[in-house]
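> mind looking at a prediction? Sequence and model below.
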Amino acid sequence: MIYTVTFNPSLDYIVSVEDFQLGMTNRTDSELLLPGGKGINVSTVLKNLGIENTALGFTAGFTGNEIRRKVEEIGVKADFIQIREGVSRINLKLKSIDGTEINGQGPDIGKEKVEELLSRLDGLREGDVLVLAGSIPASMPDDIYKNIMKRLTGKGIMIAVDATRDLLVNVLEYHPFLIKPNNHELGEIFDAEIKTREEVIPYARKLQEMGACNVLVSMAGEGAVLAASDGSCHMAPAPKGNLVNAVGAGDSMVAGFLAGWMEKKDYVHAFHMGIAAGSASAFSEYLAKREEIEAVYQTI
């Protein structure tokens, strides 16, 4: 079974405003209200590819109830821990101005709730897959990813981590199966500016030297790079298509890679599935469906 963890899930209110003006009343041209958070996005694309999985994390209040309802509506098993106080966040994403969003804070998560999650993770068995994705609320310890991986060491669980800076670097000693920084996040780790696929390779290798098994680096319009645990390195340009909505493209890449690996245990296939899923979501209004991913895969 695949499990994803989203520590701070959200309701994503994705809107388009044709001529947005500051200080004025603006009216939307289109609206979407969807369950959000990187782990939930991974769960959604996995389900779209026909892979059953369970979404873990924390929810609170009426927005938390709606997140749970929408996740179950997609067909993903929702096993969220309910927080009694506060509400899960609402994130406003202005689709017509690329990259513009306002993200909420989310509820405070107490130590007892963190322990409850850890107890659930203790139930994972050999052969299971765990995806740790996204930021954590300010109320949680900043070494939570590291503590989870330390706790699960030796149990034969394949772990993928999609996080930034210290959250990512601190888990490397526990040898995650997959990490997926983008080129900007990779540059932040090493205080470098990385613009080309070729420039990615030495830094991806450094992350492997620090403990990562497979390093998948997304580069938006420049494509992607995979430094694989068998010593091979793969590069590919971005598939051609019209960018519609970049929200969740990186999460889709993680889902596609895992789906491809589980299908054939082949790095080239997994890499291409990751690129196809990420690009198909970028070309879609929402996270890509299976047929959209397969169509892009054929072009790689």
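The structure has been received and is ready for your questions.
> every contact and neighbour count from this point should use C-alpha atoms.
OK.
> would residue 292 count as being in a helix?
Yes: using DSSP: H, G, I helix; E, B strand; the rest coil, the assignment for residue 292 is a helix.
> from residue 176, how far off is the nearest residue to it once chain neighbours are set aside?
Nearest non-adjacent residue to residue 292, counting by Cα to Cα, 6 or more residues apart in numbering: residue 280, 5.9 Å away. According to Cα to Cα, to the nearest Å, residue 280 stands 26 Å off from residue 176.
> one more structure, for comparison:
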Amino acid sequence: MIYTVTFNPSLDYIVSVPDFTLGLTNRTSHEMILPGGKGINVSMVLKNLGVDNTALGFIAGFTGEKVRQELEKLGIKNAFIQLDDGFTRINVKLASTEGTEINGIGPTISKSHQEKLLQQLDTLKKGDALILAGSIPQSLDDDIYSNILERLKEKDITIVVDATKELLVKVLKYHPFLVKPNVFELGEIFDTEIKTKAEIAHYAKELQKLGARNVLVSMAGDGALLLEETGAILTAKAPEGTLVNSVGSGDSMVAGFLSGWFKKKDLRHAFSMGVAAGSASAFSQYLATEEEILAMNEIVKGKVEEGYENSRLN
């Protein structure tokens, strides 16, 4: 079984606002309210690809209950822990204004509730997979991910981490199967601005030296780079298309990669599926369907190359 953990889930209010202008009343042309959070996005795309999984994490208040209800409508298993106080955050995503979001803070998670999650994770067994994805509420220490992996280190579990800064760096000593920073996040870890693919490869290798087994770096319109455990490098240019909504494209990449990996246990196929899923979601109104992802993979798999050209990023 694949398990996703989302410490800070949300209700995402996704709106299109043509000609958005600061200081004026803006009206939407299209809007959706959907469950969100990186781990939940991974769960939804995995489900779209026919991969059974269970969503874990914390919910609170009426917004948290809405998240649960929406996932159940989609047929996604969940075992969320209900918090006593506060409410699951609401995130506003301006789909028509690239990268513009207003994200809520999230509720306080007590030590006793954290322990309940750890007890859930204690039940994972050999062959299971665990995806730790996204930010954490301010009430948690930035070693929560590493605490989880310390607890699970004797289990034969496939671990994937999609997080930033110290959340990611602190887990590397536990040798996660896959980490997936984007270019900005990779540069942030090493306090540098990455401008070329050679620099991406260099800093991906630095993450590998710290313990990561496979490093998948998303490069937005430039595609993606995979540094394999063997040291081999794969790259793929992004397919051509019109960006409709960048929300969840990185999470879709993680889901596509895992779907491909568990189907064939082949990193090239997993990489192609990851890039296809990320691109398909970016070109869709919301998270891509299986049909969209498989169609995109027919394009992407022909773009996968070994090594990389030392070119500048767009």
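Yep, that arrived. None of the values given here were measured: they were computed from a predicted structure.
> and the residue nearest to residue 292 of the first structure, helix, strand or coil?
For residue 280 of the first structure, the assignment made with three-state DSSP gives helix.
> residue 128 of the first structure contacts residue 4, doesn't it?
No: between residue 128 of the first structure and residue 4 there is no contact, the gap being 10.9 Å when judged by Cα atoms under 8 Å.
> give the residue from these two that has the larger number of neighbours.
Using other Cα atoms under 10 Å, the more surrounded residue of residue 128 of the first structure and residue 4 is residue 4, with 23 against 14.
> how about the most centrally placed residue in the second structure, secondary structure?
The centre of the second structure sits closest to residue 251, judged by Cα atoms, centre = their mean, with a distance of 3.0 Å. Three-state assignment for residue 251 of the second structure (three-state DSSP): helix.
> that older thread, pretty sure the residue nearest to residue 292 of the first structure is touching residue 296, no?
Yes: the pair residue 280 of the first structure and residue 296 qualifies as a contact (Cα under 8 Å) at a distance of 6.4 Å.
> ok, the two, which is more surrounded?
Counting neighbours by other Cα under 10 Å for residue 280 of the first structure and for residue 296 shows that residue 280 has the greater number, 33 against 21.
> and the more buried one, how far from residue 12 of the first structure?
In terms of Cα to Cα, residue 280 of the first structure sits 19 Å off from residue 12 of the first structure.
> kindly report the same for residue 172 of the first structure.
With the distance defined as Cα to Cα, residue 172 of the first structure ends up 31 Å from residue 12 of the first structure.
> what do you get for residue 197 of the first structure?
32 Å.
> more neighbours: which of those two?
residue 12 (23 against 20).
> return the distance of the helix or strand containing the more buried one from the chain's centre.
Assigned by DSSP states H and E, residue 12 of the first structure belongs to strand 10-16. The chain centroid and the centroid of strand 10-16 of the first structure are separated by 17 Å under Cα atoms, centre = their mean, to the nearest Å.
> can you tell me the closest non-neighbouring residue to the residue nearest to the centre of the second structure?
residue 42 (5.3 Å).
> for that neighbour, which three-state class applies?
helix.
> that one: neighbour count?
Neighbour count of residue 42 of the second structure, defined by other Cα under 10 Å: 31.
> same check, this time on the one 5 residues further on
The number of residues packed near residue 47 of the second structure is 21, by other Cα under 10 Å.
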